[in-house]
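Participant: model the following, please.
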Amino acid sequence: MSGELFNPEGVTFKPISMKLITVRILGLLVWTVVLALAIGVFAGAMMFTQGVSWFWLLEIVPIGLLVWQLWLIPRQVKAWGYAESERDLFLRRGIMFKKMWAIPYGRMQFVDVQQGPIDRIFGIAQVSMKTASMESAASIPGLDRDEADRLRKILTARGESLRAGL
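Facilitator: Sure thing, here's the model as predicted:
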């Protein structure tokens, strides 16, 4: 029964680009190296000044986090989905803690497309939607560039046509 809650009848969800896995892993590797270097400098300083050598064991922390994230990131990306219906845009994500949004086109105030330098290299972008409510902002990461552009145009057009009837 819980599967029906996140799979509304008549709605077919599209996955986001699997390129987002690579982008997120690259970011993770950068932070892992920075953390490992910081721990190494701290451990070296402690060994030099205090003669304490067990601080090198702290290097296990970034390695453990890296392994956990390498397992988790692909699952998170595969859990993302979006669907366009006649009156709403549906977004869903989550593995253990699932979340789904249904955003009426007529409530959208603006649609934003974002793309960082690594995103540009991999040809992906993020589409963000804002509504009148401060609590209702949503985004779809990891869209192919052409799909992000298409979605921005469609959401803007649908939002304007449905808002005109208010």
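
Participant: use CA for all of it now, contacts and neighbours both
Facilitator: Fine.

Participant: residue 140 should be in a strand, yeah?
Facilitator: Yes. Checked against DSSP: H, G, I helix; E, B strand; the rest coil, residue 140 lies within a strand.

Participant: how about this one, so we can line them up?
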Amino acid sequence: MATYYQARVSADELAQSREDSEKEAKKQAARIAIWSENGDGDFPVVRIMNRSPDPVTSIIAGIIFEKVLSDGRRKETGMYVLPLPSLSPCSVISFTPTNLWYRINGEKGGRVYAFSRRSRWDVAIHAIGFADANGVDWVRTPLGLAAADSREGSTWARAFDADSVRILGLKQQPIRSTASGCDNGETLS
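Facilitator: Model prediction:
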């Protein structure tokens, strides 16, 4: 009987240890966010925020742009991917569609396109992938945060393998600001 209770206590301690380890692993990843909001005029603003005291790297933001037609209907223009090398600690970057160019993956000739300043645009955030200070890859979607090697994370990554994905680039440096609610204490790694 004592052996059964010892085994049960050991199993509970192991489960608690795993849960604590998962929370610690997600500590920095939980402080990374992406969202869009109304900006000035007809252009939404996309913001990517790092509220941790460590940089994140290998960022890939998945964004869906919708052109707002004159009758109010929306025309989805497809999936766009913005790769960024890194995001500084305790920072937010902001940009509008007018600060972006894009090319279509797999299109011959490498033609570069821009979002029309004469059109109204809406933005839907698909997901953001990034590597934390420990080199662990993460994916945040509207449904939550997952390790990139999990089933949820790998499904998200496959969405970018399509030939029709549009690769974004910044025309000029995004607007940078300091993230509120940032822990400026010790690094998390």
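
Participant: drop the TM-score for these two in here.
Facilitator: After superposition, the two chains reach a TM-score (TM-score structural alignment, normalised by the length of structure 1) of 0.27; 72 aligned residues with a C-alpha RMSD of 4.5 Å.

Participant: these two touch, right, residue 70 of structure 1 and residue 27?
Facilitator: No. Proximity of residue 70 of structure 1 to residue 27 does not meet the contact threshold set by C-alpha atoms under 8 Å, at 11.4 Å.

Participant: the two: which has the busier surroundings?
Facilitator: Each of residue 70 of structure 1 and residue 27 has its neighbours counted (other C-alpha atoms under 10 Å); residue 70 has more, 16 against 11.

Participant: contacts only, for the more buried one.
Facilitator: Residues in contact with residue 70 of structure 1, defined by C-alpha atoms under 8 Å, 6 or more residues apart in numbering, are residue 25.

Participant: do you know how far it is from residue 99 of structure 1?
Facilitator: When distance is defined by C-alpha to C-alpha, to the nearest Å, residue 70 of structure 1 is 22 Å away from residue 99 of structure 1.

Participant: strands along structure 1, start to end?
Facilitator: 14-15, 81-84, 88-93, 99-104, 108-114, 124-131, 137-144 (DSSP state E).

Participant: same deal with structure 2?
Facilitator: 32-38, 44-50, 56-68, 74-87, 91-95, 100-104, 113-114, 120-131, 137-141, 144-147, 166-170, 175-178.

Participant: now the fifth one and strand 44-50, what's the angle there?
Facilitator: In this structure, strand 91-95 of structure 2 runs at an angle of 160 degrees to strand 44-50, with axes from the mean of the first three to the mean of the last three C-alpha atoms, to 10 degrees as the basis.

Participant: tell me the angle strand 91-95 of structure 2 makes with strand 166-170.
Facilitator: Calculated by the same axes, to 10 degrees, strand 91-95 of structure 2 forms an angle of 110 degrees with strand 166-170.

Participant: grab the most central residue of structure 1 for me.
Facilitator: residue 141 (4.8 Å; C-alpha atoms, centre = their mean).

Participant: ok, that one - contacts?
Facilitator: Counting by C-alpha under 8 Å, 6+ apart, residue 141 of structure 1 touches 16, 20, 125, 126, 127.

Participant: what would those residues look like in a markdown table with distance to residue 162 of structure 1 and neighbour count?
Facilitator: Listed next are the contacts of residue 141 of structure 1 as a markdown table, based on distance: C-alpha to C-alpha, whole Å; neighbours: other C-alpha atoms under 10 Å:
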| residue | distance to residue 162 of structure 1 | neighbour count |
| --- | --- | --- |
| 16 | 26 | 20 |
| 20 | 32 | 23 |
| 125 | 26 | 25 |
| 126 | 23 | 19 |
| 127 | 20 | 21 |
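
Participant: pick the one among these closest to residue 83 of structure 1.
Facilitator: Comparing these against residue 83 of structure 1 with C-alpha to C-alpha places residue 16 closest, at 10.8 Å.

Participant: please name the nearest non-neighbouring residue to residue 129 of structure 2.
Facilitator: Distances taken as C-alpha to C-alpha, 6 or more residues apart in numbering put residue 139 closest to residue 129 of structure 2, at 4.3 Å, once the chain neighbours are dropped.

Participant: and the one you found, how far from residue 100 of structure 2?
Facilitator: Look at residue 139 of structure 2 and residue 100 of structure 2: by C-alpha to C-alpha, they are 23 Å apart.

Participant: between these two, which has more neighbouring residues?
Facilitator: A count of neighbours by other C-alpha under 10 Å puts residue 139 above the other of residue 139 of structure 2 and residue 100, at 26 against 18.

Participant: residue 131 of structure 1 against residue 110, yeah?
Facilitator: Yes. If you go by C-alpha under 8 Å, residue 131 of structure 1 and residue 110 touch, sitting 7.2 Å apart.

Participant: what comes up buried for the longest helix along structure 1?
Facilitator: Secondary structure of structure 1 per DSSP state H: the longest helix is helix 19-50. Residues of helix 19-50 of structure 1 classed as buried by neighbour count (16 or more other C-alpha atoms under 10 Å): 19-21, 23-25, 28, 32, 35-36, 39-40, 43-44, 46.
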